[in-house]
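Undergrad: Pasting the sequence and the predicted model now:
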Amino acid sequence: MEQSQLVNLVEQMTLEEKIGQLTQITGDFYSDKAEERTGPMSQLGLNDDQIMNVGTVLGVVGASECKRIQKNYMEHNRLHIPTLFMGDVIHGYETIFPIPLGLASSWDTEAFRRMAEVSAEEASVSGLSVVFSPMVDLVRDPRWGRVMESTGEDPYLNGRLASAMVKGYQGEPGDLSTQFNKVAACVKHFAAYGAATGGRDYNTVDMSEQRLRDVYLRGYEAAIEAGARLVMTSFNSIGGVPATGNLHLMQDILRSEFGFDGVLISDFGAVKELIAHGVAEDETQAADLSIHAGVDIEMMTLCYMHTLVGLISSGTVSESIVDESVLRILELKNELGLFEHPFRGADEDREKTVVFSAEHREIARRTAAESIVMLRNDDSLLPLDAERSIAVLGPGAQSPDVLGAWSWRGRTDAAVTLLQGLQELAADGEDEGRRPSVVTTQERCDYFVPTKSVVSESIELAKQSDVVVLALGELSTMSGEASSRSNIRLPKGQVELFEAIHEVNPHIVVVLFNGRPLDLHDIDGAEAILEAWYPGTEGGAAIADVLFGAVNPSAKITMSFPESVGQIPIYYDEDNTGRPYEVAPNEKYVSKYLDVSNYAAFPFGFGLSFSHFTYDSLVSSSNSFSATEPVTVSVNVTNDSNVDGTEIVQLYIRDLVGEVVRPVKQLKGFKRVALAAGESRRIEFSLTEEDVRYVHLDCTMRSDPGDFLVSVGGNSRDLLDPLHLHLD
C-alpha cells in the first residue's frame, strides 16, 4: 500500500477506531469460546465492537489460531485493517537457545544472528509478526533477575550483539515486506532498566545524563541503527520521571537524536502504572503524559481508550498526535505486508515441519556448546576420560528445567537433561570397552532441601565413582522478571550436599544451571566448574559434548562474578578514583574494602579452554592516530597446547586524561580466533578516533586529544603490558 493510501486510511477512521489502533490486548479476548472471553472482557470493560478495533494482539499461539482470529477480525473491522500479532520470543520460539547472558558468552555475533533467524522462522510460521527482543538493558548488578535476558555489563559488546540480533530477526532492509520468515524486532526496555537501584525489579534508576548516554544508551542506539522497527518503554523511572511518560527520553533522545521513526510500545500495564508512580493522578493524566511522550501502543491497560476522546475534546491533546501514532502503526503493518497478506507467514502445514525441527535443534546444540564457560579445571580433570565411572548428582542432574524463565513456548518435556546427554553420548561410543559408566540417584534431588535418602545415595555413588558431575544452581523461577535476589550464593542444601560428597570424592565437576552470576565461594573445593547457564532445548547434549571433549570450550563470561555480594555492583570498566587501590594496596586510605578484595572472583571476559593460549609481541603501526589516520594494533597469539581450540582475543584501552573521569579500561574490539595445536597467528585490530569518543559534560559525543594505553589479552584482567599511543 502506498504512503498516500495509508494517510487516506487514517483520515477515514473515526476517533474511536484510531484509539483502538493504539491499544493492545491479549489473545484470550478473541477466544472462540465465549466462557474464555467473558472474564477478561468484564475485567477490562471491553465490548465486542471495541475488541474488533484494537490494533495489536499479544501472546496468541499457533498458525491456525492466528489465522482464525485474523479472519474474524477483518470481517468485523469496518475498514478491514488487519490486526498484528506480537509475542515474547526472547531466545527461541519453541527451539530454545541459551539465555542471552549465556549466548553472549560465545562473543559470537553470527551465533546471535543464527539464533534470531531460527526464532524468526519458527515464530512467523506460527503467526507472529513482532517479537519482543532484543533486550539490550546493560546490567551491572546480578541481584536483578532479568540479567538472564541481557548480554552483560559492557556497552561495546552489548551494541554489537544487539545489532546482530536485529539483523537476524528482520533480515536485510525490505525483507519484512517480502520474506515472511522474518519478524520485526522490538528493542527493550528504553531506557536503563538494568540499572535499577539495589537490583530490585521495577525500581528507580538514578544517574547523571552523561552516564546514561555514555554507558546505558549505546545498546539501544546500536539496535535502532540496525533497523529495529519497534521500541518498548521500561517500567522504571529515570531522572525522576517514569520512562513511559518521559517526554525528554522518548521525544528528545529517542525520536529526535536517535532518529527512531518506528512504533513505540509500552510494557505490560506501564501506562496506567504512571498513577502508582505518583506522576499521574488518574487514567486521564496517565494517557496525557504517555501520548505526549510518543507512546504509540498502550499494552494491556485502557487509559487511551477511556480518556483520549475527552482529552481531545478539551483541547489537551491534539488529534494530530493520535494521527501520527496511528500512521506509524499502519506503516508497520504495511511494512510487514499485512494489508496484502493478512495471514502473512502463518502456515499450519509448514509449522509442523519448521517448528522444533531436527535442523533447528542441531543449531541450538552447537550454539549451547559454544556458550558454556569453563571457569575452573584444576589438574586437567576435564575432558573426562571415557574409561572413568561417573556419578551424575545434584538437583540439576535429571531436571528438565534447562530452558530459563523466558522460554514462553519452550517444551521442557522435550528438553535434553544433563543425565540424558551424558547417557546418550556414552551409548554412542565406538569402543564399548571405553564407554563411560554413568550412574545417578533413583530419586531426583531437590534444589533447596535434598532428602536424607538422596544425600545418602549420592554419597555412596560418589564413593564408587572416579568422578562426580554435580549439577547445582538455580531453579528457572529464581531468575527472570520479578525474581531479584539479595543473596546470590547457592542454596544452603546444595552447599551441604557438595561438602558431603567432597569428603568422600574430591574429583568434582560442578555444572551450574543459573540465570545470573553467582557468589561461588562455597564450592571452592570443586576441581572443575562449568557455567552452563540455562542452555536451552539441547542443553544436556551440549554439556556432554564439552565434558567429554567433543567440543573444546571457548566461551568467556560477559558479566563479572563477585567474590561476595557486598562488592555489588562490580564490573571491569569502573571509573578511576582519587585514591586508587592499585597504587598502594597495603595502605588503608585508598578505595578498598577491609574484608574482601576489590576484584571479581571471575572477571569480565574470563573463560578457560582445553587448549592453552599465550600472547606476545604487542605492537602498533604508529605511536599516534587521528580522525583521518587510524592505528593498527597487532599481537601474536599462540596455541601452545596439543589441542585445537578457539580463543576470544580482546582489545582494551584506557583514556588517561578526559574532561570526565574515564574507566580504568574499556573493551574496544574482539575476535574469535580458531588456532590449531601449536599454531601461532598475528591478530590485528584497527583503532580509530571514533573508538575513543565518549559523552562529555555537555552531552555531546567526541574525543579528546591526548594519551591512551592500549592492551590485548584473553580477558579483562590478564593483559599484556600496554602500548602508549597518542591521539592527535
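TA: Received it, and whenever you're ready, just let me know what you need.
Undergrad: can we go C-alpha only for contacts and neighbour counts from here?
TA: OK.
Undergrad: can you give me the end-to-end distance of stretch 141-161?
TA: When the termini of stretch 141-161 are compared using CA to CA, to the nearest Å, they are 20 Å apart.
Undergrad: where's that stretch relative to the chain centroid, distance-wise?
TA: Put simply, stretch 141-161 sits 6 Å off its chain's centre (CA atoms, centre = their mean, to the nearest Å).
Undergrad: Could you report the neighbour count for residue 11?
TA: When counting by other CA atoms under 10 Å, one arrives at 12 neighbours for residue 11.
Undergrad: Got another one to weigh against that:
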Amino acid sequence: MSVRSSRFPRLALALLLLSLLSACATRQSPGGLDPVSLTRIESLIARMTVEEKVGQLSLYAPAAVDTVGNPQGARQSEEEQLAEIRAGRVTGLFNNEGLEGKRRAQQAAVKGSRLGIPLIFGADIIHGFRTVFPVPLAEAASWEPALAERTAHASAVEATADGFRWTFAPMVDIARDARWGRGIEGAGEDVYLGRQFAAARVRGFQGPELGRADAMLATPKHFAGYGAAEGGLDYNAVDLSERTLREVYFPPFRAAIDAGALSIMSAFNEIGGIPSNANRALLTGVLRDEWDYQGFVVSDYTADEELIAHGFAADGREAARRAFMAGTDVSMQSGLYMKYLPGLVASGEVPMSRLDDAVRRVLRVKQRLGLFDHPFRGLEDTPGPRFDAAAHQGLAREAAGRAIVMLRNDNDVLPLQKSGKRIALIGPFAGTEDLFGPWRIFPGQQAPMGIEQAVRQSLASPDLLTVVRGSNVETPIPGGIDAAVAAAREADVVLLSIGENEQMSGEARSRSDIEIPDAQQALAEAVAATGKPVVVLLRNGRALALRGAVRNARAILVTWFLGSQTGPAIADVLFGDINPSGRLPVSFPQTPGQVPYYYAHKRTGRPQLADAPATFYKARYLDATNDPAFAFGQGLGYARVRYDALEISPARMDWNGKTTVRARITNTGQRDAEEVAQLYIGNRAASVTRPVRELKGFRKLRIPAGQTATVEFTLTRADLTFIGQQMTPTVEPGQFDLWVGPSATGGLRTSMTLAPGD
C-alpha cells in the first residue's frame, strides 16, 4: 500500500510536466507539435555533432546536374553526394526529378546515416508540375484567390506524387516596375490583392495539415523588397524607406505567414546597403522579434556566397558568419555553411545556441511534414496513375480562361462566329511554342494545344482559318509581311497573336524596352492598314506599353502565358463559350518612360489633376499624360454593366464602429455578366502623405442578362491603418474619399468621416 501511494506523487508530477511541455509546444513550436515529437527532436539535437547539425542547414541541387547560368557551388558526383548524405552533411536536395534518385538518396539518409534523419526534397513548383497552369501573374488577373488555391493544391498533389514535399513558392513580391521580369511570378502591383493571393497559395500548397501525403511546405519569397530593384534590373540594389517596406512589401509576407507558411526565402538584393541575406533587422528583427515567425529562413541559390560579390564580406568564411548570424538558417547550394560553420562555432564567433535554434526549426518542420514517420512517402514504385490528370487539365483550362483580360472590344467584334466568317491567324504565337512560360523545369508535361489547333476545332469548317506567321518574335521573315497582308485581305477578321516569348519574362529577364518588338510592330501596322478588323491576342508576362496598330486594334485580349490549356482557353473566349472575366493586376503604361507605373501613387505638392488643363509647373510629362493606357483592375466582358445608386451608411463612422458601402450594378447586355466590383479609399489629409487611392476590397459577381445586383463592402477602422511617423500602425480621424467601380480610375465616388476616439 505504501509502495503504491508513493507512486502517486510521481505520477502527478509526470502529468504536470507533460501538461507544461504540451502547453510549451503549443505556444512555441510550429503549429503546436506534440510532446513526443518535441522530445524526439531535442534528443536528436543532443546527440548530433556540430557537423551533423550544420548538415541539417545545408541544401544542394542533385549531383552532376548543371543549372545553366547559375554558379554550381558545391557540385559533386552522385557517389560523393551519397557519401555526404550518409555522413549527415545534407538536409535535402532540390529539383531532382524522378523517383529512383530520390529513393537512393533517402535510403542513404535514413538507413545509412548515424542518426537516420530523413532528407527533404524541394522544387521550384511555380505554376504547376505535370500540369502547367497559368503563370501566377495571369492567375492574379482572375481576381479569384480561391482559384489560385485550387491550382496550388493540384500542383502539390502532382509534385508530392514525385516525392517533393517543399516548394520554393509562392513569390509574393510586389512588382511595380514592368521592366523587372520576375513580376510574372507574383500577383502584380497591389498590396491588398497581393495579400489575398499570397495567403491563398500557401493554403493551396500546404492544405489543412502539413502531415498529409499531398501537402507541400510553401516558401513565400523573396524577403524583402526584391520587386523594387532599381531600373527593374534583376538582382539589382534596392533603396526603400522603412515606411514603404512596411506598407507595401511586408504585408504579403505577413499574410503568407498568417496562412501557415513555415519556410521563407531571403532575397538576392540589398536594401540601403545591407544585402537581405545578411540583414539582421529583416531576418531576426522583423521575422522573429516582431512577427514571432516560427519557421526557418532559406537563402536563395548561393545568395550567402554572393555577399562577397556585393562587397559585404571579404571571403566565404565571413559570408557564412554574416548570413547565419543575421538569421539565414539554411544555405542553398553554396556549401559555405558546411565548410565554415563548424570552425565558427569552435571559435565562439557563432554561439552553439544559435546553431541549435536553426537546427530545431528545420527538424520541427520535417516532423510536421511527417518525414520522420514516413520518409519514403511519395517515393513508392507503385503502378498506375498518381493523380487525376484529366481533372487537372480541366482545372488548367478553367484557370486559363478566367485569366484572360479583354481590354477593348469596339463595335462588338468579339465574340466571333463559328461559321460563315473567314479568319486569318497571323503572328509568331499561333502554334504550341511559348505557351508555358518560365519555370517549366521538369519533363513529362502533356503536350499543349496551341491557338491554331483550338480555333480550327471550334470552327464549323477548319478551312475557314488561314495561318501565316508573318514575322519571328524579334526578327522579320523575308516575305512574311506580304504573306500576312495577303491573308488579311482574304479574311473577314484577323487574329494577331503577338507579344513576348518565354525567354522575355522570368528570372534574369529584365527588359529596358517593354514595347512590342519592332518586327512584330511592323507586322501589326501592315495588317491594320488593310482595314480588316484586328483582334490582338497578346502573349506577355508583364504589363506592356502598347502603341500604334496594337493599342488601337478593334479588340485586345491579354492572354499572358496560360500553360497546358492555352489554345482551348483562348478559343473559349474568342467564340463566346465563356465570358471574359479577367481584370488587370498591373497597370499598362502609355509609354516605357512612365515606368515604374502604379495606380497607388502619391499626389505631390503640384499634382496634375485629371480634370484640369495641362499647364507647366505641375507633376506631368511633356509628351504624355499621367494616365495609364489601361488601368489596374480594368477589363471588359461580353455584357455591359452600369454602376449607380452608391450609398454609404453611416457617413460618419464611430472610432469602434463600421461603415457599409453599397452600389447597384445592372447588366444592360443580352448575355450574363461577370463583374469585378472594386472598392478604393483615399485619405484626404494625414500626418504621413497617402496614395491617391488604395484598394480595400473587391467582389466578383455573376449578374444575369437584364438583372441588377447589389455589391456591399464593410469598412472598419482597421481598413484605414497606415504606417505613421513612428513607424507603427496608425489610424487617424479625418475625411476619406471612397470609390466603387470597375477599375482604379473613375467609378462612383462618395466620402466618409472617421470620428475621433474617446
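TA: Here it is on my side, so go on. Given the structure is predicted, the values throughout are model-derived calculations rather than measurements.
Undergrad: Need the TM-score between these chains.
TA: For this chain pair, the superposition-based TM-score is 0.95 by TM-score structural alignment, normalised by the length of the first structure; 712 aligned residues with a CA RMSD of 2.1 Å.
Undergrad: Residue 398 of the second structure touches residue 569, doesn't it?
TA: Yes - counting by CA atoms under 8 Å, residue 569 is a contact partner of residue 398 of the second structure at 7.4 Å.
Undergrad: which of those two has more neighbours?
TA: Comparing residue 398 of the second structure with residue 569 by other CA under 10 Å, the one with more neighbours is residue 569, at 28 against 18.
Undergrad: Per the alignment, name the residue of the first structure opposite that one.
TA: Aligning on TM-score structural alignment places residue 569 of the second structure opposite residue 542 in the first structure.
Undergrad: With residue 202 of the second structure instead?
TA: Residue 202 of the second structure maps onto residue 166 in the first structure, by TM-score structural alignment.
Undergrad: residue boundaries of the helices in the stretch 251-400 of the first structure?
TA: 273-277, 283-293, 303-313, 319-335, 348-354, 358-371 (DSSP state H, counting those that start in this stretch).
Undergrad: So for residue 260 of the first structure, which of those helices sits nearest?
TA: Minimum separation from residue 260 of the first structure across these (CA to CA) falls at helix 319-335, 11.1 Å.
Undergrad: Residue range in the second structure corresponding to the closest one, please.
TA: Counting by TM-score structural alignment, helix 319-335 of the first structure corresponds to 352-368 in the second structure.
Undergrad: Excluding residues flanking it in the chain, which one is nearest residue 95 of the second structure?
TA: residue 123 (4.6 Å; CA to CA, 6 or more residues apart in numbering).
Undergrad: what's the neighbour count on the one you found?
TA: By other CA under 10 Å, neighbour count at residue 123 of the second structure equals 21.
Undergrad: corresponding residue for it in the first structure?
TA: Using TM-score structural alignment, residue 123 of the second structure sits opposite residue 87 in the first structure.
Undergrad: Residue 440 of the second structure too?
TA: Using TM-score structural alignment, residue 440 of the second structure sits opposite residue 407 in the first structure.
Undergrad: quick one on the thing from earlier: my guess is the match of residue 569 of the second structure contacts residue 363, does it?
TA: No - in this structure, residue 542 of the first structure is not within contact of residue 363 by CA under 8 Å, at 10.7 Å.
Undergrad: Show me the one of the helices of the stretch 251-400 of the first structure that comes nearest residue 214 of the first structure.
TA: Nearest to residue 214 of the first structure among those is helix 283-293; the distance by CA to CA comes to 22.5 Å.
Undergrad: In the second structure, what stretch matches that closest one?
TA: Going by TM-score structural alignment: helix 283-293 of the first structure matches residues 316-326.
Undergrad: now stretch 240-255 of the first structure
TA: Counting by TM-score structural alignment, stretch 240-255 of the first structure corresponds to 273-288 in the second structure.
Undergrad: Next, residue 636 of the first structure: secondary structure please.
TA: Per DSSP: H, G, I helix; E, B strand; the rest coil, the local secondary structure of residue 636 of the first structure is strand.
Undergrad: how about the nearest residue to it, chain neighbours excluded?
TA: residue 682 (4.6 Å).
Undergrad: sorry, back to before: so the match of residue 123 of the second structure is in contact with residue 133, correct?
TA: No - counting by CA under 8 Å, residue 87 of the first structure stays clear of residue 133, with 9.3 Å between them.
Undergrad: re the thing from before, who touches the match of residue 123 of the second structure in this structure?
TA: Neighbour list for residue 87 of the first structure: 58-60, 128, 130-132 [criterion: CA atoms under 8 Å, 6 or more residues apart in numbering].
Undergrad: next one: residue 639 of the second structure
TA: 667-673, 705.
Undergrad: Scan these and report the most crowded one.
TA: residue 673 (26 neighbours).
Undergrad: Residue 54 of the second structure pairs with which position in the first structure?
TA: Residue 54 of the second structure maps onto residue 19 in the first structure, by TM-score structural alignment.
Undergrad: tell me which element residue 544 of the first structure is part of?
TA: In this assignment (DSSP states H and E), residue 544 of the first structure forms part of helix 539-547.
Undergrad: got the angle for that helix vs helix 358-371?
TA: Here helix 539-547 of the first structure points in a direction 50 degrees away from that of helix 358-371 (axes from the mean of the first three to the mean of the last three CA atoms, to 10 degrees).
Undergrad: And helix 539-547 of the first structure against the second structure, how far off on average?
TA: For helix 539-547 of the first structure, the mean distance to aligned residues of the second structure following superposition is 0.4 Å (mean CA distance after the TM-score superposition for the first structure).
Undergrad: Next one: residue 187 of the second structure from residue 576 of the second structure, what distance?
TA: With CA to CA as the criterion, residue 187 of the second structure and residue 576 of the second structure are 27 Å apart.
Undergrad: How about residue 238 of the second structure?
TA: Taking CA to CA, one finds residue 238 of the second structure at 44 Å from residue 576 of the second structure.
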